[in-house]
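Engineer: Just the structure for this:
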Amino acid sequence: MQHTLEQLKAFVAAAEEGSFSGAARRLGRAQSSVSQSVQNLEIDWGVELFDREGRYPELTPQGQELLEEARLLLRRSADLDRRAMAHSGEVEAHLTFVEDELVPLPFVFRILEGFKERFADVDLEIIFASPDEAEAMIRSGRADIGATVFLGGEPDGLSLTRVMDIEFVHCVSPRHPLAAMETVGRTELEAHRQLVLSGRAGSGLVPSEASGIRRWASNSYYVVHQYACEGHGWAVLPRFMIEHDLTAGRLRTLTVPDGSRRLPLQLATRAEPDLGPAGRWLFEALSAARAQDLGQIPFSSVFLMPD
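Structural biologist: Next up is the predicted model:
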């Protein structure tokens, strides 16, 4: 059986248009050519695809079943053509973006809406990683673009673009003993359990001058966030991540002398990035992000504590 793409297109068009004449107009071919393509397909497959007894051809049960397979083959063929064009240098077929949890996700989601509209056929892989892991992935070429806050200082040998500053604040549950204090010093902080980020980023790199003697650690800021909301200790978290909880009264910021800290959110690529059109668009869209825009984007409910 040697069916051709032209035969499959004729079959699908006739089924969707409800007539061979309609299929001919859609494909820009003569009606006789479309009819012959379908007939040759029926001969090759040994199956009657259409019942031609009535005024308009109707799909047989066998034709109805094979129609979906024909559509699938045509979609696969179109995907293959697009990927071949991508490899020819017009648009990349695949793009990998690595980010850590300090990247404001709602902002990224909004940018990805624009990416999806412009580059629907580009496979986008998004990986969550610690700053150390993100750096290694970019250096090795495993990732094309990274967005992260380098808690330990800016690494050498990468191209870095400062996007915005992330503000970190000390916070606790209103039920926590520290919440009743007007000003909290280092001695008071160290007397209570600290909720910290662990993993390769290192708990010692949490942006706080104080360190709790007792600690609960997680490799996820969102888990630390939840621990804090439940009153298990004090934490230093990005303000954008807890803004909704502050408004809802689930968390309270602590007034800590010299406790406020801002760290830059950086876009990172290799020193000489080899980005195609999709990568360049994503990089430029992320580069244009501004901290003040975060207040206009609601934090998705999937990341919020339940009321």
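Engineer: alpha carbons only for contacts and neighbour counts from here, please
Structural biologist: Noted.
Engineer: and the gap between A136 and D44?
Structural biologist: Here A136 is placed at a distance of 54 Å from D44 (Cα to Cα, to the nearest Å).
Engineer: Also this sequence, please, to line up against the first:
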Amino acid sequence: MDVGQPSLDQLRVFLTVAEEGSFNRAAQRLGRAISVVSYAIGQLEGQLGVSLFSREGSRKPQLTPEGQALLAEARAVANDVDALVAKVRSLQQGLESELSLAVDVMVPGDAIARILREFQRMFPTVPLRLHVEALGAVAALVIDGQADIAIGGPVAADCPEVERQAIGSVELIPVAAPSHALAQMQTIPPGETRKHFQLVLTDRSPLTAGRDFSVLSPHSWRLADLGAKHVLLREGLGWGNMPRHMILDDLAKGALVHLDVPEGPRFDFQLSALWRRDRVPGPAAFWMLSAFQDARLGQP
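Structural biologist: All right, here's what the predicted structure looks like:
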């Protein structure tokens, strides 16, 4: 037996009757006559070749096993169409069809999660593509057009293609494992840090080739992953700067020690919102930029 193709309207009537548990209440909700609702269900059952509701012995329609089995599928079809309509309306209103965001690994994860959770609520029809990179690789994604906007560090200051707006900073502090020689010194003399291996976060992009940021020692290991740097620091394989928010537990438990180095016990990693100068941020991107601005990163 060939199965007919039901209309979206028929599926919506089916769902409404199932949700209301009554042809009468379904008709009231849809603003139609009961006969119209009943006719739509009869037509749908005829097209599908199954009975969706059992009406015998009760004034209240009951879903048949076949109706129960098809309910989830009908709801999925209706939801997909609703999503399609919402997407079209978003596009008509000027909303982006997708938003690509790049963030520096230094940005606190809880701040990112909080902003993205609110973004999901505010823009449910805008898919998000998130990139997490370090240093110049963040700005490179914006320049190459792979990211619409970004939250990056000071390395973007010299990029003429990029517009930037300061939004805060992240405090970096020099640390080492308690077993490290620097951690065991009561007072670190000037120049002492240059005698020990420094673990340095390096860049995967050419934007900062040949440039160092807060590097004091000529003896260094270059790491492209902040998580790997964190692990090696705890293992005592060197000293280095880490964002304070990321190592609070380590400091509290004594797994890492804050080094009072004479060259400076802290370093503020300035963060900026970035976007290409030839591309005006859309509504969703503008909201995202404002949300990071309002987050007041690095401020009490």
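Engineer: what TM-score do we get after superposing?
Structural biologist: The TM-score (TM-score structural alignment, normalised by the length of the second structure) is 0.89; 293 aligned residues with a Cα RMSD of 2.2 Å.
Engineer: and the gap between F267 of the second structure and V231 of the second structure?
Structural biologist: 21 Å.
Engineer: Same check on T193 of the second structure?
Structural biologist: For T193 of the second structure, the distance to V231 of the second structure - Cα to Cα - is 20 Å.
Engineer: before we move on, the earlier item: of F267 and V231 of the second structure, give the one with the bigger neighbour count.
Structural biologist: Higher neighbour count among F267 of the second structure and V231: F267, with 17 against 11, using other Cα atoms under 10 Å.
Engineer: Translate that one into the numbering of the first structure.
Structural biologist: Taking TM-score structural alignment, F267 of the second structure has R261 as its aligned residue in the first structure.
Engineer: so how far is P238 of the first structure from that match?
Structural biologist: R261 of the first structure is 10 Å from P238 of the first structure, by Cα to Cα.
Engineer: in the first structure, which spans are strands?
Structural biologist: 50-51, 58-59, 94-99, 123-128, 145-148, 158-172, 194-197, 215-218, 234-238, 252-253, 261-270 (DSSP state E).
Engineer: Provide the aligned range in the second structure for the fourth one.
Structural biologist: Across the second structure, the stretch matching strand 123-128 of the first structure (TM-score structural alignment) is residues 127-132.
Engineer: what does that stretch contact?
Structural biologist: Outside stretch 127-132 of the second structure, the residues that touch it by Cα atoms under 8 Å, 6 or more residues apart in numbering are 97-105, 138, 147.
Engineer: any idea what H225 of the first structure aligns with in the second structure?
Structural biologist: Here H225 of the first structure is matched to H230 in the second structure, going by TM-score structural alignment.
Engineer: and that match, how many neighbours does it have?
Structural biologist: 21.
Engineer: mind checking how far the residue nearest to it when sequence neighbours are not counted is from A284 of the second structure?
Structural biologist: Setting aside the residues directly before and after it, H230 of the second structure is nearest to M242 in space (Cα to Cα, 6 or more residues apart in numbering), at 7.6 Å. Applying Cα to Cα, the value for M242 of the second structure to A284 of the second structure is 32 Å.
Engineer: Give me the more crowded residue out of those two.
Structural biologist: Applying other Cα under 10 Å to M242 of the second structure and A284 shows that M242 carries more neighbours, namely 26 against 19.
Engineer: counterpart of the more buried one in the first structure?
Structural biologist: By TM-score structural alignment, M242 of the second structure lines up with L237.
Engineer: List the residues that contact its match.
Structural biologist: Contacts of L237 of the first structure (Cα under 8 Å, 6+ apart): 168-171, 221, 225.
Engineer: next one: I41 of the second structure
Structural biologist: Residues near I41 of the second structure by Cα under 8 Å, 6+ apart: 10, 13-14.
Engineer: Take those residues and keep only those in helices.
Structural biologist: Among the contacts of I41 of the second structure, the members falling in helices (DSSP state H) are 10, 13-14.
Engineer: so which of the residues you listed is the most crowded?
Structural biologist: Highest neighbour count within these, by other Cα under 10 Å: F14, with 25 neighbours.
Engineer: ok, the equivalent of that residue over in the first structure to T269 of the first structure distance?
Structural biologist: Aligning on TM-score structural alignment places F14 of the second structure opposite F11 in the first structure. Here F11 of the first structure is placed at a distance of 48 Å from T269 of the first structure (Cα to Cα).
Engineer: which residue lies farthest from the center of the second structure?
Structural biologist: For the second structure, the residue at maximal distance from the C-alpha centroid (Cα atoms, centre = their mean) is G57, at 53.4 Å.
Engineer: That one maps to what in the first structure?
Structural biologist: Using TM-score structural alignment, G57 of the second structure pairs with G54 in the first structure.
Engineer: burial measure for the nearest residue to A139 of the second structure once chain neighbours are set aside, as a count.
Structural biologist: Among residues not flanking A139 of the second structure along the chain, A156 sits closest, at 5.9 Å (Cα to Cα, 6+ apart). Counted with other Cα under 10 Å, residues neighbouring A156 of the second structure total 24.
Engineer: Then S35 of the first structure?
Structural biologist: The number of residues packed near S35 of the first structure is 20, by other Cα under 10 Å.
Engineer: All the helices of the stretch 151-300 of the second structure, in order from the start?
Structural biologist: Remark: helices assigned in the stretch 151-300 of the second structure by DSSP state H, counting those that start in this stretch are 226-234, 248-253, 283-294.
Engineer: right, so of the ones you listed, which gets closest to L84 of the second structure?
Structural biologist: Nearest of those to L84 of the second structure, taken as Cα to Cα: helix 283-294 at 18.1 Å.
Engineer: Same question for that closest one: list its buried residues.
Structural biologist: 284-285, 287-289, 291-293 (16 or more other Cα atoms under 10 Å).
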